[in-house]
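Enquirer: Pasted the sequence and its predicted model underneath.
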Amino acid sequence: MGHALDYDDFGGFGHPTVAIFPALLALGESIGATGRDLMEAYIVGCEVGLAVDYATHYHSQQMHRGFHSTAILGRLAAAAACAKLLKLDQQQTSMALGMAGSMASGVIHNFGTMTKPLHAGMTCRDGVMAAQLAQRGFTAGEQILEHPVGFTATVIGDEHTDLEEAAGNLGKPFRVQDALVIKKYPSCGGNHAMLDSIFGLMREHEFTHRDVANAEVVQSFASTVMLYEEPESDLKGKFSAKYNMAAALVDGVVDIDTFTDEKIAEQDMQDMMERVGMRVQSKWEIGGGTVSKGVPIRITLNDGRVFEHETPRGEILGSQVNPWGMDNITGKFRENAGRVLAGERIEDAVRQWQDVTGVDDVSAAIRSTLVK
């Protein structure tokens, strides 16, 4: 459920929070954990997942093989987080990670379907199961990362990775503080730099989709997530750069209501998509050092004016270098929660969870904000 709208955070090994925090909520509720317990375990999980990602360059170099990093590295992260929450010892934690290494799965072909968010659900489930089984004495391989036929060599496909530095530098510094991006738009993170550019140009030059003769978005040849040029369903629309650009131009906003079958079928939207072109950067261009830092866009108006912009991926609104601000993040929460909770209970939820480290009993906090 946390991943179904593709509105959770992203960065590092895909979608770290949704691969970890729901598992901790479930486990924390069952053992009466505090909010501080959850945060400490969450950070441990993130750091483990990010360390393996950085050591193996998985997300940046290996996703072209078709594995979903949230589900692959997320298994290790979730297991590590749950092991921390259960206060497992070194041997038990090693066993939990060993089990998680055999559970890792999830392919990008399922993006744009209900199975993509199922990846996150299964990741959380497996993290809880691995930690609980380890607590009960279940065994697994003790060298899941470094063994010649372990996780790194077999699943990631890199048997030569040196993990010593990654292990030795856990928390020195903490990677999580620089890795995560808070999503402003409920679609694949690959769209966000492009959307920031479009909305910036629309504000600056005051044009609408009726003024646009044509638009172009540039994609890398290595892109594995923008699977749909002509999406016909809401979930596929989240993984279509063409549809995201058209929706931004037509509606001037991209939000939850953007991604419905009815919205995609609207005539204005279909007409705009016909005016949106995609250019794929060749391997030669990228190999020659001209790889884009973001997702370049080019918009040509009916009067002949041409606007171009490229927002670097590291400067997306919601990133650490370009923060969205707590007021906006809280506003996003209120808007989303308002679809299922009454106003008074939304504010109760804000008070309970805005500073999770102040929650004394996770189970009580969860009960206070359940949909009734």
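Expert: Thanks, I have the structure now.
Enquirer: switch to C-alpha atoms for all contacts and neighbour counts from now on
Expert: Fine.
Enquirer: how close does Val181 sit to Ile316?
Expert: Using CA to CA, to the nearest Å, one gets 8 Å for the distance from Val181 to Ile316.
Enquirer: Kindly apply the preceding question to Gln92 instead.
Expert: Gln92 is 40 Å from Ile316, where distance means CA to CA.
Enquirer: next one: Val359
Expert: Distance, Val359 to Ile316, by CA to CA: 31 Å.
Enquirer: where does the residue of the chain most remote from its centre land in three-state SS?
Expert: Largest separation from the mean C-alpha position in the chain: Asp303, at 38.8 Å (CA atoms, centre = their mean). With DSSP: H, G, I helix; E, B strand; the rest coil as the basis, Asp303 sits in coil.
Enquirer: Tell me which residues touch it, please.
Expert: By CA atoms under 8 Å, 6 or more residues apart in numbering, the contact list for Asp303 reads Asp211.
Enquirer: Ok, Arg345 next?
Expert: Shown in contact with Arg345 (CA under 8 Å, 6+ apart): Thr369.
Enquirer: next one: Gly49
Expert: Taking CA under 8 Å, 6+ apart, one finds Phe13, Pro16, Leu73, Gly74, Leu76, Ala77 in contact with Gly49.
Enquirer: let's bring in a second model and compare:
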Amino acid sequence: MSVTEEIAAFLSGANREDIPSTAIAPAKRHVIDTLGVAVGGRQTALAQPLAKTFPRGADGESFLWDGSGRTNAGDAALINGTLAHSLDFDDGGVALTPMHPSSPVLPAVWALCESAGRSGQDALAAYIFGVEVECKMAGAVSLAHYDHGWHATAVLGAFGAVSAASWLLGLNLEQIRTAIGITASMTGGLRANFGTMTKPLHAGLAARNGVMAARLAAAGWSASQNILETKKGFFDVFGCGEVSELNLGKPFHFDSPGVSLKRFPSCSATHHCIEAMLALKQEYGIGADQIDSIHCGVNVISHQALRKEPQAASAEEARFSLHFTLSMILLEGSVELKHFVPTMLARDDVRALMEKISVGVHPDLATLESKKRDFGEVAVTLKDGRKLSHRATRVRGRAPLFLTDADVDAKFLGCAEPALGVEKARGLLTALRRLESQEHLRSLLPAAYGLAR
């Protein structure tokens, strides 16, 4: 059985009852987390040009997560997906190939569920099925795919989105294979756009393309029936290596090994060194005025993603900067959303400290395979001549240090309250906690926002 057929067979035979409770509980946390960071995204710089480009009004198939109105399902998936990835605070996969699973899949699911009047239980099931496909693909493809410059959230995320959409639309096996074939010709996303507004757009495009491909397949469109493995097909062209079987649902990825949630609002490549710097500050009580220099050692893939220049000109660039995030720890004691603003980037003490920080590939992490034993090491030289260092091998939010329900609630409110106000943010959180009891998803968000259906 080809991989394309394996995915189609899995989805065409999948039922809500197939999902174990051990996968449902973490999936609900990720739904809440994704909606929270998307609502927070309404305050980012990209929200205004996004609104100018994609009109919205009182009518339309699907509601926009920032509360700005409704639009067609495809545009809603694109807008919500872009917002969900705009803060780079959305969840991450645990496969060797790094990606953000929820920002491409959940917006596609939500848009179609609202359009078709589907329930909260259907939405949760479709979301789990979509994440299952993209995360198993991320675990199966060669890391060379990512190393070559492809953004896996954009490329593999589109297959997660179309998988979820295909299940929701009830496509048969042949139609699902067609939808996958269509998606393969629409997918893309280059890592050279990291640190710009176009990176979060990748997630939005993946979500929209999943909706479009599934609808085209349902309407009778044609495409290759084995696009993933055929010569000049997806695996071949995108440098994925040999992929033989995904083992979908055996177990579900949400069950084991799990999907990570972010504790820090910056690129995942910064997180090991953030943990290391926090440990050094806690152990030695060091402050910014004591620093002579700091060097960060990371894996070769993380080094590709991170900024090498000390200064950052925008919040988008700062999210990929160890110079900035470590400066925040030393000057502000933490790394929080409130720090990623122009006034902070322009502060003289911040800019001066950023110049003292450098980033390089750790000699033990110079090969692609070395990412399997990932860590981040921070070496500090103080003005009095002392040299301190710490190697962080664990990151909060990743296995085995997954965030709890209480952690996710606090993160959600931290993202949503500045954008919506305390009352609406807490009301939205309460509504999302009752997702499974929602008979028609179309009314959930407007009701939480205090708007008409």
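Expert: Here it is on my side, so go on. Small disclaimer: the values here were computed from a predicted structure and weren't measured.
Enquirer: Got a TM-score for the two of them?
Expert: Overlay of the two chains. TM-score (TM-score structural alignment, normalised by the length of structure 1): 0.91; 363 aligned residues with a CA RMSD of 2.2 Å.
Enquirer: hmm, back to that, how do the contacts of Gly49 of structure 1 look in structure 2, which are kept?
Expert: Retained in structure 2 (both residues aligned by TM-score structural alignment, their matches' CA atoms under 8 Å) from the contacts of Gly49 of structure 1: Pro16, Leu73, Gly74, Leu76, Ala77.
Enquirer: And the last one, what's its match in structure 2?
Expert: Taking TM-score structural alignment as the alignment basis, one finds that Ala77 of structure 1 is matched in structure 2 by Gly160.
Enquirer: and the gap between the residue farthest from the centre of structure 1 and Lys332 of structure 1?
Expert: Between Asp303 of structure 1 and Lys332 of structure 1 the computed distance is 37 Å (CA to CA).
Enquirer: Also Met39 of structure 1?
Expert: Distance, Met39 of structure 1 to Lys332 of structure 1, using CA to CA: 21 Å.
Enquirer: Pull the contacting residues for Asp255 of structure 1.
Expert: Shown in contact with Asp255 of structure 1 (CA under 8 Å, 6+ apart): Tyr185, Pro186.
Enquirer: Quick check: the gap between it and Cys82 of structure 1.
Expert: Distance of Asp255 of structure 1 to Cys82 of structure 1, given as CA to CA: 33 Å.
Enquirer: who has more neighbours, Val359 and Ile316 of structure 1?
Expert: Per other CA atoms under 10 Å, whichever of Val359 of structure 1 and Ile316 has more neighbours is Ile316, with 25 against 20.
Enquirer: Structure 2: which residue goes with the more buried one?
Expert: In structure 2, Ile316 of structure 1 lines up with Val395, judged by TM-score structural alignment.
Enquirer: secondary structure class for its match?
Expert: Look at Val395 of structure 2: counting by three-state DSSP, its state is coil.
Enquirer: How many residues are close by Ser282 of structure 1?
Expert: Residues lying near Ser282 of structure 1 (other CA under 10 Å) number 14.
Enquirer: I meant to write Leu112 of structure 2 there.
Expert: Neighbourhood size, Leu112 of structure 2 [other CA under 10 Å]: 27.
Enquirer: next one: Asp374 of structure 2
Expert: Burial measure for Asp374 of structure 2: 16 neighbouring residues, criterion other CA under 10 Å.
Enquirer: do the same with Phe174 of structure 1
Expert: Burial of Phe174 of structure 1 is recorded as 16 neighbouring residues (other CA under 10 Å).
Enquirer: In structure 2, what sits opposite it in the alignment?
Expert: Checking TM-score structural alignment: Phe174 of structure 1 goes with Phe252.
Enquirer: what helix or strand does the residue lying closest to its match once chain neighbours are set aside sit in?
Expert: The shortest distance from Phe252 of structure 2 to any non-neighbouring residue, by CA to CA, 6 or more residues apart in numbering, is to Glu132 (6.3 Å). Using DSSP states H and E, the element containing Glu132 of structure 2 is helix 120-140.
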